[in-house]
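Asks: pasting the sequence and the predicted coordinates here, then a few questions.
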Amino acid sequence: MTGKNGQLAASLVEAAALVPGVELVTVGRPEFELTDAASVTETILAQLPDIVVSAAAYTSVDRAEFQQDLAYEINVTGAALVAEAAAMLGVPVIHLSTDYVFSGTSSAPYREDDEPGPKTFYGYSKLRGEHAVAGANPLHVILRTSWVYSPFGHNFARTMLRLAKERETIDIVADQWGNPTSALALAAAVMMVSTHPGRTIPSIYHVAGTGETNWANLARYIFQVSRAYGGPSANVRDITTAEYRTPAPRPLHSALCCDKFESVFDWRAPPWQESVETVVRRIIAEEYGHVDPEESEHLQ
């Protein structure tokens, strides 16, 4: 797997440990650098993998507007190099992509065959990366996901809990809608694809948490769960996208339809509320050393 410090990498390490016979090798900096062609090829070929998970990427949506050359080199050229190395070994590549490849203006969840229309350079680079991966390796599966959070690293859930220790009220955007996705569930989906015969059939799938919400309501639920388990909480004040300006525009509705993945793999991610409880409970246990299981009765 490319990328050893991200949320998905940590989640996949856990998931792989539960599957007999699966050995997961993560590669990343400094020995593996997506901007260095020789580094990419030599590192992957040396591992002799049965399948390559391409998760390393440039993921800063706002900075990508100002570092376009670097974002392109990593998300397009680098992604192609990973896929090419897998092709040299004759093995499939599973490439991670994003809801940002769409415009975010649809009133319905996006399907895999809907017309892309990225509004940010980050989204553009990820879309071009999808094309580059498909062109470099005929044995490719592209998984688009959205709003990823987990017990690991930096993400929305951990940020909300940190801010709740510092503020009584937090302003959160309430007019952007999507599917919160636990990296733990995403890792389960990647494991499923990697052991399924369909991994050799070139395809694009959407994999995201079940159900839609907005950022403000997601924050409210994080705090509800946190309170139930004795963690920090705060009040949430709804604001609009116009009130929270960012260098890169955010999609207003980027929900993903995951029916295709379910039809092929007979699996769908849990409801986002269920996954949030799992993740927040783990964060609280990590931060405070214990969680009272009886407190779960306060959850609605």
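Replies: Arrived safely.

Asks: alpha carbons only for contacts and neighbour counts from here, please
Replies: OK.

Asks: do I have it right that residue 239 meets residue 176?
Replies: No. With contacts counted by CA atoms under 8 Å, residue 239 stays clear of residue 176, the gap being 10.3 Å.

Asks: which one's more surrounded, these two?
Replies: The residue with more neighbours, out of residue 239 and residue 176, is residue 176; 18 against 15, by other CA atoms under 10 Å.

Asks: where's that one relative to residue 157, distance?
Replies: As judged by CA to CA, to the nearest Å, residue 176 and residue 157 stand 16 Å apart.

Asks: now do the same contact list for residue 105.
Replies: For residue 105, the contacting residues are 251-254, by CA atoms under 8 Å, 6 or more residues apart in numbering.

Asks: just residue 220 next, same as before
Replies: With CA under 8 Å, 6+ apart, residue 220 has these contacts: 235-236.

Asks: again, but for residue 61
Replies: 120-122, 248.

Asks: go again using 7 Å as the cut-off
Replies: Listed by CA atoms under 7 Å, 6 or more residues apart in numbering, the contact partners of residue 61 are 122, 248.

Asks: my guess is it is in a strand, correct?
Replies: No. Residue 61: not assigned to a strand; according to DSSP: H, G, I helix; E, B strand; the rest coil it is coil.

Asks: residues of stretch 240-258 that come out buried?
Replies: In terms of neighbour count (16 or more other CA atoms under 10 Å), stretch 240-258 has its buried residues at 241, 248-258.

Asks: end to end on it, go ahead and measure it.
Replies: Taking CA to CA, stretch 240-258 runs 27 Å from one end to the other.

Asks: gap between it and the chain center?
Replies: Distance of stretch 240-258 from its chain centroid, counting by CA atoms, centre = their mean, to the nearest Å, is 16 Å.

Asks: now do stretch 256-276
Replies: Taking CA atoms, centre = their mean, one finds the center of stretch 256-276 at 14 Å from the center of the full chain.

Asks: again with stretch 55-72
Replies: Relative to where its chain is centred, stretch 55-72 has its mean C-alpha point 15 Å off (CA atoms, centre = their mean).

Asks: now do the end-to-end distance for it.
Replies: End-to-end span of stretch 55-72 (CA to CA): 15 Å.

Asks: give the buried residues for that stretch.
Replies: For stretch 55-72, by 16+ other CA under 10 Å, it's 55-58, 61-64, 71-72.

Asks: format the contacts of residue 105 as a markdown table; extra columns: secondary structure.
Replies: Putting these into a markdown table (three-state DSSP) gives the following:
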| residue | secondary structure |
| --- | --- |
| 251 | coil |
| 252 | coil |
| 253 | strand |
| 254 | coil |
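
Asks: tell me the one of these nearest residue 208?
Replies: Nearest to residue 208 out of the contacts of residue 105 is residue 254 (CA to CA; 10.9 Å).

Asks: here's the one I want to compare it with:
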Amino acid sequence: MVNSLVVLITGANGQLGQALQAEAAGFPALTLISTGRSEVDICDTASIGQAIQRFQPQVIINCSAYTAVDKAEAEPAQAYRINRDGVSNLAAQAALHNIALLHISTDYVFSGEQAHPYTEQDSPAPKSVYGASKLAGEQALLQSGCEGAIIRTSWLYSEFGTNFVKTMLRLAQSGKPLKVVADQYGSPTYARDLAIAILQMAEATEQPLFNPPQLWHYANNGITSWYDFAGAIFHTAGLECTVEPIQTSAYPTAARRPAFSALASGKIQQHFNTPVPSWRDSLKLALTQLLSQASHKAAD
């Protein structure tokens, strides 16, 4: 296609990478090239350079990340190797080859101690190794001299990969009561909504907004707890499942989670006219997709 922008996706086998591929048809001006770690290892500068040489991208979307939040507490070196050093490698190569780098980050960079949605101006203060390693990756990109953007998101789910919605649907099949944390609040985000926002940004990387890079937040509208989110999943899916609310203290984990990590998406909505649906509306869409997949599998 004439004037097509070549967009290289790293970490494309995860749920966001798959969501980007699922939304590609809506962006005919973009040519998406999806790569997994076997094709592009962001911890290996040579691997990145070879991919750039081969595909000649104008934009890189980095979906590669170490996301095992609890495991990171015992493996900080590995978390930092991917979430900080890998991003630093990508950013250096992007700067060298004049490529815009769109990097995905997380609500876990915040402490969770405020009671209103976090904006891009709020100061990060991570409480976990995972959050600290992701913040270090953000800082590496901002200091690299490359063009691009950092897009923070939260509570990501979809019909792809492993996530809270799919886990709840699976556990509901057991017929046993579930206990779900009720004192952590955030904004559930449908990966396909986030993918649309990212691809809109990829189309616009010639704009001055990307040089120097800025911080952006994208999460579906509305705030809920994990407990209420679980209830909404079962209600929307038409499933009978007893859910008992519990406190974070009753469900100890290796990593501390932010008690409140909702993100305000006004900035990205304003600059890119990006749709930001409510989490409830997007949950309905996701469940329609998931339940349709399940019925097709049953028919096979």
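Replies: Happy to help now that I have it. Here the structure is a predicted model, which is why all the values come from computation and not from measurement.

Asks: re the thing from before, what touches both of residue 239 and residue 176 of structure 1?
Replies: Between them, residue 239 of structure 1 and residue 176 share no contacting residue, judged by CA under 7 Å, 6+ apart.

Asks: who's in contact with the longest helix along structure 2?
Replies: Longest helix in structure 2 by number of residues (criterion: DSSP state H): helix 279-299. Contacts with helix 279-299 of structure 2, where a contact means CA under 7 Å, 6+ apart, come from 158-159, 188-190, 220-222, 236-237.

Asks: run the chain-centre distance for that helix.
Replies: Between the centre of helix 279-299 of structure 2 and the centre of its host chain there is 20 Å, according to CA atoms, centre = their mean.

Asks: quick one: what's aligned to residue 230 of structure 2 in structure 1?
Replies: Matched by TM-score structural alignment, residue 230 of structure 2 corresponds to residue 219 in structure 1.

Asks: OK, contacts around that match?
Replies: Taking CA under 7 Å, 6+ apart, we find residue 219 of structure 1 in contact with residue 160.

Asks: out of the contacts of residue 105 of structure 1, which ones does structure 2 keep as well?
Replies: Here is what carries over to structure 2 from the contacts of residue 105 of structure 1, by both residues aligned by TM-score structural alignment, their matches' CA atoms under 8 Å: 251-253.

Asks: which helix or strand contains residue 236 of structure 1?
Replies: Remark: residue 236 of structure 1 resides in strand 235-239, with elements defined by DSSP states H and E.

Asks: so what does that strand touch, helix or strand wise?
Replies: strand 169-173, helix 215-228 (3 or more CA pairs under 7 Å, 6 or more residues apart in numbering; DSSP states H and E).

Asks: residues of the last one that come out buried?
Replies: What that stands for is helix 215-228 of structure 1. 215-228.

Asks: neighbours of residue 272 of structure 1, just the number please.
Replies: 21.

Asks: what residue of structure 2 matches up with it?
Replies: By TM-score structural alignment, residue 272 of structure 1 lines up with residue 279.

Asks: next: residue 238 of structure 1.
Replies: Checking with TM-score structural alignment, residue 238 of structure 1 has residue 245 as its match.

Asks: then residue 259 of structure 1?
Replies: Under TM-score structural alignment, residue 259 of structure 1 pairs with residue 266 in structure 2.

Asks: number of nearby residues for that match?
Replies: Residues near residue 266 of structure 2, counting by other CA under 10 Å: 18.

Asks: same check, this time on residue 73 of structure 1
Replies: 19.

Asks: ok, it to residue 52 of structure 1 distance?
Replies: Residue 73 of structure 1 is 19 Å from residue 52 of structure 1, by CA to CA.

Asks: give the contact list for residue 11 of structure 1.
Replies: Counting by CA under 7 Å, 6+ apart, residue 11 of structure 1 has contacts 183-184, 187.

Asks: structure 1: matching residues for stretch 28-39 of structure 2?
Replies: Against structure 1, stretch 28-39 of structure 2 falls on residues 20-31 (TM-score structural alignment).

Asks: who are the contact partners of the counterpart of residue 203 of structure 2 in structure 1?
Replies: Mapped onto structure 1 by TM-score structural alignment, residue 203 of structure 2 lines up with residue 195. Listed by CA under 7 Å, 6+ apart, residue 195 of structure 1 has no contact partners.

Asks: same check, this time on residue 91 of structure 1
Replies: 50-51, 139.

Asks: tabulate those residues (CSV), appending secondary structure, distance to residue 91 of structure 1 and neighbour count.
Replies: Output for these, formatted as CSV (DSSP: H, G, I helix; E, B strand; the rest coil; distance: CA to CA, whole Å; neighbours: other CA atoms under 10 Å):
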residue, secondary structure, distance to residue 91 of structure 1, neighbour count
50, coil, 6, 12
51, coil, 5, 21
139, coil, 7, 23
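
Asks: and of these, the nearest to residue 163 of structure 1?
Replies: For these, the nearest to residue 163 of structure 1 is residue 51 (39.4 Å; CA to CA).

Asks: correct me, but that closest one touches residue 92?
Replies: Yes. The criterion here is CA atoms under 7 Å, and residue 51 of structure 1 meets it with residue 92 at 5.2 Å.

Asks: about what we covered before: any idea how far the match of stretch 28-39 of structure 2 is from the chain center?
Replies: 18 Å.

Asks: try stretch 39-52 of structure 1
Replies: The answer for stretch 39-52 of structure 1 is 23 Å, by CA atoms, centre = their mean.

Asks: ditto for stretch 216-228 of structure 1
Replies: That offset, for stretch 216-228 of structure 1, works out to 20 Å (CA atoms, centre = their mean).

Asks: one more: stretch 172-185 of structure 2?
Replies: 23 Å.

Asks: now do the buried residues in that stretch.
Replies: Within stretch 172-185 of structure 2, the residues that qualify as buried are 172, 178-185, counting by 16+ other CA under 10 Å.

Asks: ok, those residues vs residue 122 of structure 2, which is closest?
Replies: residue 185 (17.3 Å).

Asks: count of neighbours near the alignment partner in structure 2 of residue 281 of structure 1?
Replies: Using TM-score structural alignment, the partner of residue 281 of structure 1 in structure 2 is residue 288. The number of residues packed near residue 288 of structure 2 is 15, by other CA under 10 Å.

Asks: mind checking how far the aligned partner of residue 78 of structure 1 in structure 2 is from residue 137 of structure 2?
Replies: In structure 2, the residue matched to residue 78 of structure 1 (TM-score structural alignment) is residue 86. Shown here: residue 86 of structure 2 relative to residue 137 of structure 2, a distance of 8 Å by CA to CA.
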